[in-house]
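> With the sequence up front, the predicted model follows.
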Amino acid sequence: MERILFTDQPVLHPATLPGMRDRTITIGSVSKEYRMIGWRVGWIVGPRAIMADIGLVSLTNVVCQVGIGMSGAAAALTAIDDGVAAARATWRTRRDLILDELSDLPVVRPDGGWSLLIDTATLGLSPDKASRLAFKDGEIAATPMTGWGSPDRAGRYLRFVYANEPVDRLRGIRERLRKAWSV
């Protein structure tokens, strides 16, 4: 997701730092940047000494790609205008709207991507309960981050994905959460 940044800062690749080229493994995919979710087409670049082992692991853990997935990825990667800049602008607009609307809540400000987190534990709600209430009373689908990391950290957060939500649907999200969570 290195091209889905809102900071206008250049991406710092660890492999470009002194002494790090032979110690860095880079994994990429068309799934996020190119909006090809579920296509599972990607790549791994790293030091020659470890790539043979990575290849063996990949053979037993990765399903072979269907032809349309590989052709679609090739088209995205070689397009003159791949649409990433336009998508990034759209996602930034959506992110900015949500941040504005939820400014009084404990939101983790994302500098890229197309989702954000709210620390629902700070509000006295478990992420599971916050998710259920948001869906039932606020008509908002959000994912508890339970199980996505250490329980003391990830277990505090609820994830909102705004990748495909139109701005008109995002407007009023604060009122819907106020109704659902009584905060």
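That came through fine.

> only C-alpha atoms for contact and neighbour calcs from this point on.
Fine.

> Okay, residue 119 and residue 49: tell me how far apart.
Residue 119 is 42 Å from residue 49, where distance means Cα to Cα, to the nearest Å.

> Mind jotting down where the helices sit in this protein?
Under the criterion DSSP state H, helices of the chain are mapped to 48-61, 67-78, 84-101, 127-138, 167-170, 173-181.

> Can you tell me what sits against the first one?
So that's helix 48-61. Residues from elsewhere that reach helix 48-61 (Cα atoms under 8 Å, 6 or more residues apart in numbering): residue 45.

> among the helices of the chain, which is nearest residue 29?
Between residue 29 and those, the shortest gap by Cα to Cα is with helix 67-78, which sits at 8.9 Å.

> So residue 44 sits against residue 24, correct?
No - if you go by Cα atoms under 8 Å, residue 44 and residue 24 don't touch, sitting 10.5 Å apart.

> Against the centre of this structure, work out the most remote residue.
With distances taken from the mean C-alpha point of the chain and given as Cα atoms, centre = their mean, the most distant residue is residue 49, at 30.6 Å.

> ok, back up a step: which one of residue 44 and residue 24 is surrounded by more residues?
Between residue 44 and residue 24, counted using other Cα atoms under 10 Å, the more crowded position is residue 24 (16 against 13).

> I'd assumed residue 14 was in contact with that one.
Yes - shown here, residue 24 and residue 14 form a contact pair, counting by Cα under 8 Å, at 6.7 Å.

> what's the spacing between residue 112 and residue 52?
Computed with Cα to Cα, the distance linking residue 112 and residue 52 is 33 Å.

> of those two, who's got more company?
Neighbour tally, residue 112 and residue 52, criterion other Cα under 10 Å: the higher count belongs to residue 112, 18 against 11.

> What residues does the more buried one make contact with?
Residue 112 touches 1, 4, 5, 6, 7, 92, counting by Cα under 8 Å, 6+ apart.

> what about the fourth one, distance to residue 14?
The one in question is residue 6. Counting by Cα to Cα, the gap from residue 6 to residue 14 is 20 Å.

> Please apply the same query to the third one.
Note on residue 5: its distance to residue 14, by Cα to Cα, is 17 Å.

> Of those two, which one has the most company?
More crowded of residue 5 and residue 14, by other Cα under 10 Å: residue 5, with 20 against 14.

> I'd assumed residue 90 was in contact with the more buried one.
No - using Cα under 8 Å, residue 5 makes no contact with residue 90, being 11.9 Å away.

> structure B:
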Amino acid sequence: MHLSARARGIQPSVTITIDARAKELKAAGEQVINLSAGEPDFPTPRHVREAAKAAIDAGFTRYTPAAGIAELRRAIAQKHRRDNGLEYAEDEIVVSAGGKHALFNAFMAICDSGDQVIIPAPYWVSYPEMVRLAGGEPVIVETGPETGFKLTPEALRRALTPRSRALVLNSPSNPTGTVYTRQELDDLAAVAAEAGLWMVTDELYEHLIYEGEHVSVAALRPEYRERVILINGVSKAYAMTGWRIGWAAAPRPVARAMAAIQSQATSSVNSIAQKAAVAALTGPQDEVAAMRDEYRQRRDLLVEGLSRLPGVEVLRPAGAFYVYPSVRGLLGREIGGRRAGDDVALAEVLLEAARIAVVPGTAFGTPGYLRLSYATSRSDLEEALRRLERLLEGA
């Protein structure tokens, strides 16, 4: 059977694969602690759910404009004005089926065959694959704990070539939880703007910051705004992953191109979920703060527990809901009756021997690390740490 080169070359999402395996084991009655998925364990706020019910009762079940209903795009524009100091017109906003869909549309809109997109590693698993699907070439620039997993202007300059088209910036970061400062973003944006790059800024975790502040690159200088494609959504902050509402805010020509691409690919996103997203963005924000406070306590619990384990080194993340420890000190050892030769093998050992699901750092472009999500209960985190301690005894 013939498949396209595009289909043959694409890799499935590792995080989704591991999450599916963990859920399969759970369904079979296994006591799996799933620290692999980037999915809040809180319920969607009640007023958001009620808005969705009202939309159903009102018969709001038809197609909407491909770029999203005007009410939601106005709510998004208001959100960016309120939270980020940014002004966007309705036709500069495109509502998509989650932030992932918005990113895909962005790369499809700006990449021609052979165009290079600079991606700092560790990176979210889908960035390189999306670039390849759009015909582009991902250029991976590795960062490390010595810089707090942050891209530096010097490293960005070294990565530039005549084919450089865009830079991806993710703050707070998935998987590291890194949060860039205002000055660090300004320094990177200056290099990108001088090189004529698009800046695709993934800001899905902006409300989940525990130290520092969230800064939108587009708000730093007027000239940056015209080079930024800002990606955001309601999934993480409002516990709405399954509702599939994300968006892009971009200069009008890019937004129009993204809307045209979407109109041929999926048309509009779910009409009822759009009404729910309006309620999330315009309604009370106290539950967002409450969830953030709980995540902070979970982060501290997990970081402190991991720091006590031999062979594990961990930095305290400033945002998102992931911890990204180095496990290089464990590799090559016999653990749970199996040899953990690399981070992929170690993740398999943890799942099969301790029933703990994590994601190997190889999936994020940095072998020798694991990503652990603390978007789960404190009791689960405490139990995971106990299992890890038992498993590593004598390793």
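Great, that's in hand. Everything quoted here is computed from the prediction, not taken from an experiment.

> What does the TM-score come to for these two?
Once the chains are laid over each other, their TM-score by TM-score structural alignment, normalised by the length of the first structure reads 0.84; 177 aligned residues with a Cα RMSD of 2.1 Å.

> sorry, back to before: from the contacts of residue 112 of the first structure, list just the buried residues.
Neighbour-count burial within these applies to 4, 5, 6, 92; the criterion is 16 or more other Cα atoms under 10 Å.

> Trace residue 99 of the first structure over to the second structure, please.
The criterion is TM-score structural alignment: under it, residue 99 of the first structure has residue 303 as its aligned partner in the second structure.

> ok, now residue 40 of the first structure?
Taking TM-score structural alignment, the alignment pairs residue 40 of the first structure with residue 244 from the second structure.

> wait, isn't its match in contact with residue 273?
Yes - contact between residue 244 of the second structure and residue 273 holds when scored by Cα under 8 Å: they sit 7.4 Å apart.

> picking that back up, which of the helices of the first structure sits closest to residue 155 of the first structure?
Go through those one by one with Cα to Cα and the one that ends up closest to residue 155 of the first structure is helix 127-138, at 6.9 Å.

> what's in contact with the closest one?
Counting by Cα under 8 Å, 6+ apart, the neighbours of helix 127-138 of the first structure from elsewhere in the structure are 120-121, 140-146, 155-158, 176-177, 179-181.

> how about it, aligned to which bit of the second structure?
Counting by TM-score structural alignment, helix 127-138 of the first structure corresponds to 343-354 in the second structure.

> on average, how far is that stretch from the matching bit in the first structure?
When the first structure is overlaid, stretch 343-354 of the second structure sits 2.0 Å from its aligned residues on average, using mean Cα distance after the TM-score superposition for the first structure.

> Give me the buried positions along that stretch.
With the criterion 16+ other Cα under 10 Å, stretch 343-354 of the second structure contains buried residues 343, 344, 345, 346, 347, 348, 349, 350, 351, 354.

> centre of the chain versus that stretch, how much separation?
Stretch 343-354 of the second structure has its average C-alpha position 23 Å from the chain's average C-alpha position, going by Cα atoms, centre = their mean, to the nearest Å.

> can you give me the strands for the stretch 101-250 of the second structure?
For the stretch 101-250 of the second structure, the strands identified by DSSP state E, counting those that start in this stretch occupy 116-121, 137-142, 164-170, 198-202, 228-233, 246-249, in order along the chain.

> Quick check: which of those is nearest to residue 18 of the second structure?
Once Cα to Cα is applied to the strands of the stretch 101-250 of the second structure, the stretch that comes out nearest is strand 116-121, at 20.4 Å.

> whereabouts in the first structure does the closest one align?
In the comparison with the first structure, strand 116-121 of the second structure aligns to no range at all (TM-score structural alignment).

> separation between the corresponding residue of the first structure for residue 323 of the second structure and residue 56 of the first structure?
For residue 323 of the second structure, the aligned position in the first structure is occupied by residue 116, per TM-score structural alignment. Residue 116 of the first structure sits 35 Å away from residue 56 of the first structure when distances are taken as Cα to Cα.

> Between the two, point out the one with more neighbours.
Neighbours per residue, other Cα under 10 Å: of residue 116 of the first structure and residue 56, the larger number sits with residue 116, 20 against 10.

> any idea how far the more buried one lies from residue 5 of the first structure?
Plainly put, residue 116 of the first structure is 13 Å away from residue 5 of the first structure if you go by Cα to Cα.

> follow-up on the earlier one: looking at the second structure, which of the contacts of residue 112 of the first structure hold up?
For those, the contacts that are reproduced in the second structure, applying both residues aligned by TM-score structural alignment, their matches' Cα atoms under 8 Å, are 1, 4, 5, 6, 7.

> in which helix or strand would I find residue 49 of the second structure?
Assessed by DSSP states H and E, residue 49 of the second structure sits inside helix 46-57.

> Report the aligned residue range of the first structure for that helix.
Aligning helix 46-57 of the second structure against the first structure (TM-score structural alignment) gives no matching residues.

> Name the surrounding residues that touch that helix.
With contact meaning Cα under 8 Å, 6+ apart, helix 46-57 of the second structure is reached by 61, 272, 273, 275, 276, 277, 279, 280, 283.

> Which among these count as buried?
The neighbour-count test (16+ other Cα under 10 Å) applied to the contacts of helix 46-57 of the second structure identifies 272, 273, 275, 276, 277, 279, 280 as buried.

> one step back: can you redo the contacts of helix 46-57 of the second structure as TSV with distance to residue 142 of the second structure?
Written out in TSV, the entries for these read as follows (distance: Cα to Cα, whole Å):
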residue	distance to residue 142 of the second structure
61	46
272	41
273	37
275	40
276	39
277	36
279	40
280	36
283	40
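
> Okay, buried residues for stretch 154-170 of the second structure please.
Neighbour-count burial for stretch 154-170 of the second structure, with 16+ other Cα under 10 Å as criterion, is recorded at 156, 159, 160, 164, 165, 166, 167, 168, 169, 170.

> Which of those sits closest to residue 190 of the second structure?
Comparing these against residue 190 of the second structure with Cα to Cα places residue 156 closest, at 10.7 Å.

> For residue 107 of the second structure, see how far away the closest one is.
Counting by Cα to Cα - residue 156 of the second structure and residue 107 of the second structure are separated by 19 Å.
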